[in-house]
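# build me a model from this:
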Amino acid sequence: MASTNINLNMTSVENREYRLGTIIGWDGKASDLIKESAYDERSAKKHGGCAGKGSGCKLCELASPLNQETMCSNAIIQCQVGNLTDCALIDHSPIGCSGENSKFNLSMHVGLKRRGKPLQNTLNISTNLKEQDMVFGASEKLRQTIRDAKERFNPKAIFIGMACATAIIGEDIDSIAEEMEPEVGVPIIPLHCEGFRSKHWSTGFDIAFHGVLRQIVERHPTKKQNDLINIVALWGSDYFSE
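This is a model prediction of the structure:
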C-alpha cells in the first residue's frame, strides 16, 4: 500500500470514510466485500480512500444515509485523551457531552490497576455551555476554563475537545489554544472531534493521536530507544508484552 505523509502542520485530520473509504456495516461475505470495495485497486492508488477509489469501487460511506447508531468521535476523545495520565481534557460543550466521562473514569481505574500503577481519576472539565453561550459565543468561557484546568490539576498538557454545539457556532479553538499556551506554560492541543464531523467514531482515534503526535511527541529526538514500541489500545488486558 502506498505510504501517506502525516501533515503535522494541520490541527485537523481527514475522516476515515474519505481517507480509507471505510463503511460502518456490511451484510454479506468477506470475499464479496473485498470485490465490491475494489480494495486491491484502491490500495495501489497514491491517495487511497473514496477520493482515489477508482472505477471499480461500488461502496462509499459518504453516499449512504445518516447513521446515528454508533458512537461519535467526541466520545472517543474522552476515552482516549481523557485516559492520558497527567493531562487534562476540556470538553468545550454543553454538559451533556460529558455524560460518559464517569464510565471512562472507571475504565481508567481498571487499566491502571491491571498494570500496577497508582490509581487516579481522569482530569476532565466542561465549559458547560448554556443558551446564552450558543448565541453570543463562548471564547472567553473557554479561556477561563483553561486557567481553571491549570489551577486545579496542574497538568503537563491540556486538550480541548470540540463538540457539535461549538462547531455549529464556529468557536475558534485553534486560535485560543495558541493564545493561551504561553500564559499557562503547557501545551494546549485543539481537537476537532465534533460528533457530526465523521460517520465513523473510529476517526476519533486519528484525531486524538494526531494531536499527541503534533504537540507532545518530540519531532526530532536527540536520543532514540530502538527496542521501544508504543502500542495504542482501546482498553483491556495486555495482550502485547509476550
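
# can we go C-alpha only for contacts and neighbour counts from here?
Noted.

# can you give me the helices for this structure?
Using DSSP state H, the helices assigned to the chain run over residues 16-19, 30-37, 39-43, 73-80, 101-114, 131-136, 139-153, 164-168, 173-184, 203-215.

# turn those helices into TSV, including distance to V232.
As requested, the helices of the chain are exported to TSV (distance: least, C-alpha to C-alpha, whole Å):
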stretch	distance to V232
helix 16-19	17
helix 30-37	26
helix 39-43	24
helix 73-80	9
helix 101-114	13
helix 131-136	35
helix 139-153	24
helix 164-168	26
helix 173-184	25
helix 203-215	9
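
# ok, which of those comes nearest P94?
helix 164-168 (7.4 Å; C-alpha to C-alpha).

# sequence B follows; please return its structure for comparison with A:
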Amino acid sequence: MGLLDKRKPQIREKRLNTLNAYFGDVSQLLNSMEEKEVSQRIRTFSQTSFDEIIYVLQVLNGIEDAGIVIHGPLGCSAVQLYMLSKYNRRKWIVTNLNEKDSILGSGEKLELAIRKLYKSCKPNVIFIVTTPVVAINNDDVLSPIIELENELNIKIVPIFSDGFKSKSSIFGGDVAFHAICKYLLTDKRKEKQSNLLNLISISESKKELDGIKNLLNEIGVKTNIVPRFSTLADIEIASQAAFSISIDKDNGDYFVKSLEEKFNIPFLSNLCPIGIKGTKDWLINIGRAFGLEKNAEVVADKYSDDLREYVNSNKLNGLRVYINLPTSKAFSILKLIKEFGGNLAGITVDHVDSVNEEELIYIQNLNENIKLHVADDQPFEEENILNKLNPDLYIGLSRECALAAKLGVPSIAVDNLDILGFSGVKNLIKAVDKAIINKKFVERLKNENKLFYKKNWYNKSINWYIKQEVK
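Purely as a prediction, here's the structure:
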C-alpha cells in the first residue's frame, strides 16, 4: 500500500522505527536497527514536550497565500500566537469548540469559520487543522468541506492531526505533507522541467534560503522552494520538478517520498548544507544529479577558498562541545565541529530513526564513547547530563541554551543564527569565538543560581525514567 492511499499517514514509529526516548550506546541502537527489531522506549516521568499540531502549523504557516482554520477549542490555537511572532501571518481563525459542540457536533461552527476566513482574507487555499477533541468525537469534517469548496470555488484541505497516536511530534510534518500531496498535487499530466529542483524547507530563514538559491543558480539549477515562503502556485509546480531535496531530511522525508511515489520524482538524501565540507558535498551531489558536477565543484571551491582564514583562526580546536538540536541539524553541526578540530562531549536529538542510520554509524566510528540522548524537550535529563559532562561549549536552541548558561557553560543559540551554506560557516565560527572569549556572564549566572532539581536526581542515571516498552 502506498503512502497516500489512506486518509492519514502511517505513524513514524511503524514506518521508520522512530524513537523519541533513549539514552545509551549508539552501537546498541544500530544493532537493533540492522535486525529490524527496534524496541520502543517510554518515559515513566516526562516534562511537557511538543505535539504534532505544532509541526503541522509550522508547515502550513510557510504558505503565504493560505488560510488556516484550527478546528478545536480556543486553547488548541494558542501555539498559533507563537507562529505569529515568527511568520507575521493574519490569515487564520479558530472554531472555538465548547462542551456542547463536542456532544452535538461542530459542523455548523466549522462552516461559519470557513466562511468568515474566506470573506475577510480571500486566501487561495484553506487548510482545516483538526485537533484531539475533533478526533476523539470523530466529527464529520469532510461534508462541510465538500459543500463549501463548490460554493466558494476554492481548495479546502483537511489536515487530520489527532495529537496522540504518535509519540513523536515530528509526525505532524508527515500529516501536513500527506494532505498537501494528496489533495493539492493532483495533476500528473504536467510536463517535467529538466533543470527544476524542489527545495523542501520548513523553518529556514529568508536570508538562508536566498543564499542557497543563489548557489544553485550559479551551477545552473532552478529552485522551487516549498512550503516555506511559498504560494499555492509554487506547491502545484512541485509535480514538474526533475529532483527533490530537503534541507532538513527528517522534516522533508515524507514529502520527497510522496513526490517520488506519485510523480516519479527522485529525491536526494543529504544532511543539511552546514560546514565547508557539508555544503560542498550537498552542492556537488545536486550538481551530479543534474549533470552539472563540474559546475558545482568550481562554485564550491570558489567559496571554500574564501573561508581558509576561519579554519586557521577558529577557537573550536580542542573544545568539548555539547549539541542539542533537531536531529538532522545536530548531526550536520557535529560534522562541522569535527571539521574545525572540536570534540563531541555529548549530543541530544529530538528523535532518531532509520533515516539517520548513516549518521549514527559516523558517531560510532568516532570511537569517542559518546552516549546518544533522544529527548523532545526534557530539560531535567539534560541538566543531569551537563552536570556530569561539564562541556566547554553548548550549541542548541534558545530555550535549551538558557539552561546551559545557568550551569556556567558558554552557549550558542542557533535558532536566530543563519548557519546554512558557506556564509553560515562564518556566522557560526564568529558566534563560537564570541562565546568562548566572553565567559564572565555565564560564570556569574552559575554563581548566582542554585541547581534546579533535588540533589538526589543528579546522583541517578540519566535513563532512570526511560524504560523499554512492554507489549
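
# sorry, back to before: out of the helices of structure 1, nearest to L234 of structure 1?
Evaluated over these, closeness to L234 of structure 1 peaks at helix 73-80, with 7.4 Å, by C-alpha to C-alpha.

# who are the packing partners of the closest one?
Packing partners of helix 73-80 of structure 1 (3 or more C-alpha pairs under 8 Å, 6 or more residues apart in numbering; DSSP states H and E): helix 101-114, strand 157-162, helix 203-215.

# out of the ones you listed, which is closest to K29 of structure 1?
helix 203-215 (24.9 Å).

# what stretch of structure 2 does the closest one fall on?
Residues 171-183 of structure 2 are matched to helix 203-215 of structure 1 when aligned by TM-score structural alignment.

# quick one: contacts for the spatially most central residue of structure 2?
The residue lying closest to the centre of structure 2 (C-alpha atoms, centre = their mean) is N251, at 4.6 Å. Counting by C-alpha atoms under 8 Å, 6 or more residues apart in numbering, N251 of structure 2 touches 170, 173-174, 202.

# change it to 10 Å
When contacts are counted by C-alpha atoms under 10 Å, 6 or more residues apart in numbering, N251 of structure 2 touches 55, 59, 170-174, 177, 200-203, 326-328.

# would you turn the helices and strands packed on helix 73-80 of structure 1 into a markdown table with distance to D86 of structure 1 and mean neighbour count?
As requested, the helices and strands packed on helix 73-80 of structure 1 are exported to a markdown table (distance: least, C-alpha to C-alpha, whole Å; neighbours: other C-alpha atoms under 10 Å):
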| stretch | distance to D86 of structure 1 | mean neighbour count |
| --- | --- | --- |
| helix 101-114 | 13 | 16 |
| strand 157-162 | 7 | 26 |
| helix 203-215 | 13 | 21 |
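
# need these in TSV (columns: distance to E41 of structure 1).
Formatted as TSV, the helices and strands packed on helix 73-80 of structure 1 follow (distance: least, C-alpha to C-alpha, whole Å):
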stretch	distance to E41 of structure 1
helix 101-114	39
strand 157-162	35
helix 203-215	23
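
# out of those, flag the one nearest C193 of structure 1.
strand 157-162 (5.3 Å).

# the closest one against structure 2, how far on average?
Comparison of strand 157-162 of structure 1 with structure 2 after fitting gives an average deviation of 0.8 Å (mean C-alpha distance after the TM-score superposition for structure 1).

# matching residues in structure 2 for that strand?
Under the criterion TM-score structural alignment, strand 157-162 of structure 1 matches residues 125-130.

# centre of the chain to that stretch, how far?
Centroid separation between stretch 125-130 of structure 2 and its chain, computed with C-alpha atoms, centre = their mean, to the nearest Å, is 21 Å.

# likewise for stretch 122-139 of structure 1?
Relative to its parent chain, stretch 122-139 of structure 1 has a centroid offset of 19 Å by C-alpha atoms, centre = their mean.

# ends of that stretch, how far apart?
Start-to-end span of stretch 122-139 of structure 1 (C-alpha to C-alpha, to the nearest Å) is 24 Å.

# list the buried residues in that stretch.
Across stretch 122-139 of structure 1, burial judged by 16 or more other C-alpha atoms under 10 Å covers 122-129, 133-134, 137-139.

# same deal with stretch 142-150 of structure 1?
Those would be 142-143, 145-146, 149-150, for stretch 142-150 of structure 1 by 16+ other C-alpha under 10 Å.

# likewise for stretch 159-179 of structure 1?
Buried residues in stretch 159-179 of structure 1, counted by 16+ other C-alpha under 10 Å: 159-167, 171, 173-174, 176-177.

# same thing with stretch 91-99 of structure 1?
By neighbour count on 16+ other C-alpha under 10 Å, the buried set for stretch 91-99 of structure 1 is 91-94, 97-98.

# in structure 2, what stretch matches it?
Going by TM-score structural alignment, stretch 91-99 of structure 1 sits over residues 70-78 in structure 2.

# for stretch 171-189 of structure 1, same thing?
Under TM-score structural alignment, stretch 171-189 of structure 1 corresponds to residues 139-157 of structure 2.

# quote the end-to-end distance of the matching stretch.
The first and last residues of stretch 139-157 of structure 2 sit 16 Å apart, counting by C-alpha to C-alpha.

# closest one to I245 of structure 2 out of the contacts of N251 of structure 2, please.
I200 (6.2 Å).

# wouldn't that closest one be in contact with K257 here?
No. Checked against C-alpha atoms under 10 Å, the pair I200 of structure 2 and K257 is beyond contact range at 11.8 Å.
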